[in-house]
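Undergrad: Got a predicted model here, sequence first, then my questions.
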Amino acid sequence: MASSSDGMFTRRALGRLGLAAIAAPAVLTSARAQQKFTCRIAHTEGIGTPITLGFEKWTGILKERSGGRIDAQHFPAAQLGGLAQALEGSRIGTIQVTTAGPDSEEAIAPEIAAFGGAPGFIYKDEAHVDRVLQGPLGQEVSDIARKKTGVEFVAYGETGFRHILSKRPVNSLESLKGLKIRVPELRIWVDFWKTLGANPTPLPYSEQYSALSTGVIDGLDSDYFSILGFKWHEQAKEVTPTAHWFLPKAVRVNARWLDSLPADLRDMVRASAKEVFAEQRATNRANADKALADLEKVGCKVNRISEAERAKWAEMTAPLFDQFGSKSPETKAMIEKIRKLA
């Protein structure tokens, strides 16, 4: 027969085990709350541009509001590789965040590419852009991206409307004819410029300066901030404000990494991204005219095209909507949804 002291020992031991079992989830929760999560933010946007400054601000906010639990590290201007490497890294999780136009998903999810401005002249103005990106359609596209590419679009920044930078003046279709213009390595961009009579030359983003300097290309299309940030104006001095393509910049977060965060950090990442890049969009728009003036100050000449001429460009490229929409029923439907919000 067990002694009374044996019974007391057994009861005490069981009591301690019970308390330990109760305490275990709390210990695990506490440990998880203190766990650190590395967040590498890598992209190809230029130093000093509004979108890069937005990412710089967001990096600090992620560190501060997480109480140091998120170790956010910012690598702009292709420091960790070009656009293709950044996109692939964000999909497989070797980097946690990047940014790019939704048009970069042409091969995987062409309906997202339409959302990113393809095939040109789809967005009428900035108010149209906001109705598309900041409404239910923006969330729908993020859901598609998560399912098909493994990244979540937690917010939308922008570089704004794109314009032409060239070595010779461009102010009409005739002057555009044969221009060797750099394009992303995407079919829709090649088709767009071929339709207008130019000679599109697909090149990685990082090669544009050297390609201008060696004559591989005669020009490129970009926003004013990037032209200044990457100093492409040192190799080409003619600027034509065409506003032919508006490029949103999705803030792309690896979905597995995001899902690995505690709920409070997930919510903070999403909310702070929307906050920062709403401010970035406002800054971008408020300073676009100043950026053009800054280009003039460094020796660029601004060539204007008439509204009638621009309308002619839009009319010529309009058939590309049907061509691009034929990629899938989803792509056709997305184009229709965007145009209805104009």
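TA: Sure thing, it's come through.
Undergrad: CA only for contacts and neighbour counts going forward, please
TA: Fine.
Undergrad: As a check, name the ranges of all strands in the stretch 1-150 of the chain.
TA: 37-42, 70-75, 97-100 (DSSP state E, counting those that start in this stretch).
Undergrad: any idea which helix is longest in the chain?
TA: Secondary structure of the chain per DSSP state H: the longest helix is helix 263-297.
Undergrad: second one coming, line it up with the first:
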Amino acid sequence: MGLCRLLLLPIIAATINSAAAAEITIRFPIEYAADIAPGVANREFKELVEQQTNGRVEVKLFPSGSLYKGLDLVQAILRGDAEMSTLTSAYWTALSPKLSVFELPYAFPERSAFYRAIDDAGFMESAYSDVEQKGAKIIAVLPYDHFGFATRTKALRAPRDMAGLKMRGLGRTNSAILSSLGASPVSLNLVELSPALQQGVIDGLNAPIDIMLAYKWYESVKHITYAPAYLGFYPWMANAKWWSGLPPDLRKIIQETAIEVALRHRARSEAETDKAIEALRRHGVDVHVQTSEERGAWAEATSSVWKQAEPQIGAELIARVRAYSK
């Protein structure tokens, strides 16, 4: 009997450690795959948080929309059915239209302008105040990349080239941009895009460059125009009630880790974009980077979106966004 007890000690210890690890569990669904740039950041966050809390916090990642996706994921965060997520910003505009300020065409033609905006705590607090009142807390920002306009059959060089195309639209403002260029926006979740491209449901889409590589959209897409019309990012959101109820020491570790990972991710996302452009070209895709002259023409063609959005965003937030690019 003594020997049996001795042999059972490691099992008992493992059980105790497992119980300790389950003190706080963060259910962390994401809509994208875990092996693209933001997914790598999420995995890094999981590893660091679990290490730095000595197993008191466990992070369970659910990639590729396997638990929730799109607006269902927004509602899951608000209900507390998921504690945390990095979901593309466009979905959060359903709760607060003024968040469309981040999606205005050519608002952040350089990444540095976007970084100045998200590093301005006062600006971010003002932009996300409505969302927080509805039950979600922003704790960091995971930037991604300027979107590329990708099509199956047609190169896009001038604004008029978009006319008549069925393009995946991502939220109200992004769809307004497409409409201002003469395209017809089609609302689809990320996981629906591959079959939609293959079956011709859409003629194209706008998305970060490395996603096009990761999801092998180069098998359907033949032309990409890389343009700074919209810089995609993932607000790092948590259920507000759960967040405020965390032990202060754990909340501090989780937030500091999210910020650290997000800052480190900036260089990674830029590097992944450069690599993806070259890889897509090797797959035979025509990847065109907009010239400054072309940017000006496209910005002018989409300028009406700024005027349309001002009543829901507010003149003050719009003025602050313009200032970051000066």
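TA: Arrived safely. Bear in mind the structure is a predicted one, so any value in this text is a computation, not a measurement.
Undergrad: and the longest helix of the first structure, what does it pack onto?
TA: helix 50-65, strand 151-166, helix 224-229 (3 or more CA pairs under 8 Å, 6 or more residues apart in numbering; DSSP states H and E).
Undergrad: quick one: the helix or strand just after the shortest one to helix 50-65, angle?
TA: Once the chain leaves helix 224-229 of the first structure, the next helix or strand it forms, by DSSP states H and E, is strand 238-254. Here strand 238-254 of the first structure runs at an angle of 30 degrees relative to helix 50-65 (axes from the mean of the first three to the mean of the last three CA atoms, to 10 degrees).
Undergrad: still on that earlier bit, would you format the strands of the stretch 1-150 of the first structure as JSON lines with distance to Pro50 of the first structure and mean neighbour count included?
TA: Shown next, in JSON lines, are the strands of the stretch 1-150 of the first structure (distance: least, CA to CA, whole Å; neighbours: other CA atoms under 10 Å):
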{"stretch": "strand 37-42", "distance to Pro50 of the first structure": "15", "mean neighbour count": "21"}
{"stretch": "strand 70-75", "distance to Pro50 of the first structure": "15", "mean neighbour count": "19"}
{"stretch": "strand 97-100", "distance to Pro50 of the first structure": "13", "mean neighbour count": "28"}
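Undergrad: Minimum distance to Lys301 of the first structure: which of these has it?
TA: Using CA to CA as the measure, strand 97-100 is the one of the strands of the stretch 1-150 of the first structure that comes nearest Lys301 of the first structure, at 28.7 Å.
Undergrad: Average offset of the closest one relative to the second structure?
TA: Its aligned residues in the second structure lie a mean 1.4 Å from strand 97-100 of the first structure after superposition (mean CA distance after the TM-score superposition for the first structure).
Undergrad: what would the strands of the stretch 1-150 of the first structure look like in CSV with distance to Asp130 of the first structure?
TA: Converted to CSV, those look like this (distance: least, CA to CA, whole Å):
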stretch, distance to Asp130 of the first structure
strand 37-42, 25
strand 70-75, 27
strand 97-100, 17
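Undergrad: Of all those, which one is nearest Phe246 of the first structure?
TA: For the strands of the stretch 1-150 of the first structure, proximity to Phe246 of the first structure was assessed by CA to CA; strand 97-100 is nearest, at 12.6 Å.
Undergrad: hang on, the earlier thing: so which of the strands of the stretch 1-150 of the first structure gets nearest Tyr224 of the first structure?
TA: strand 97-100 (16.8 Å).
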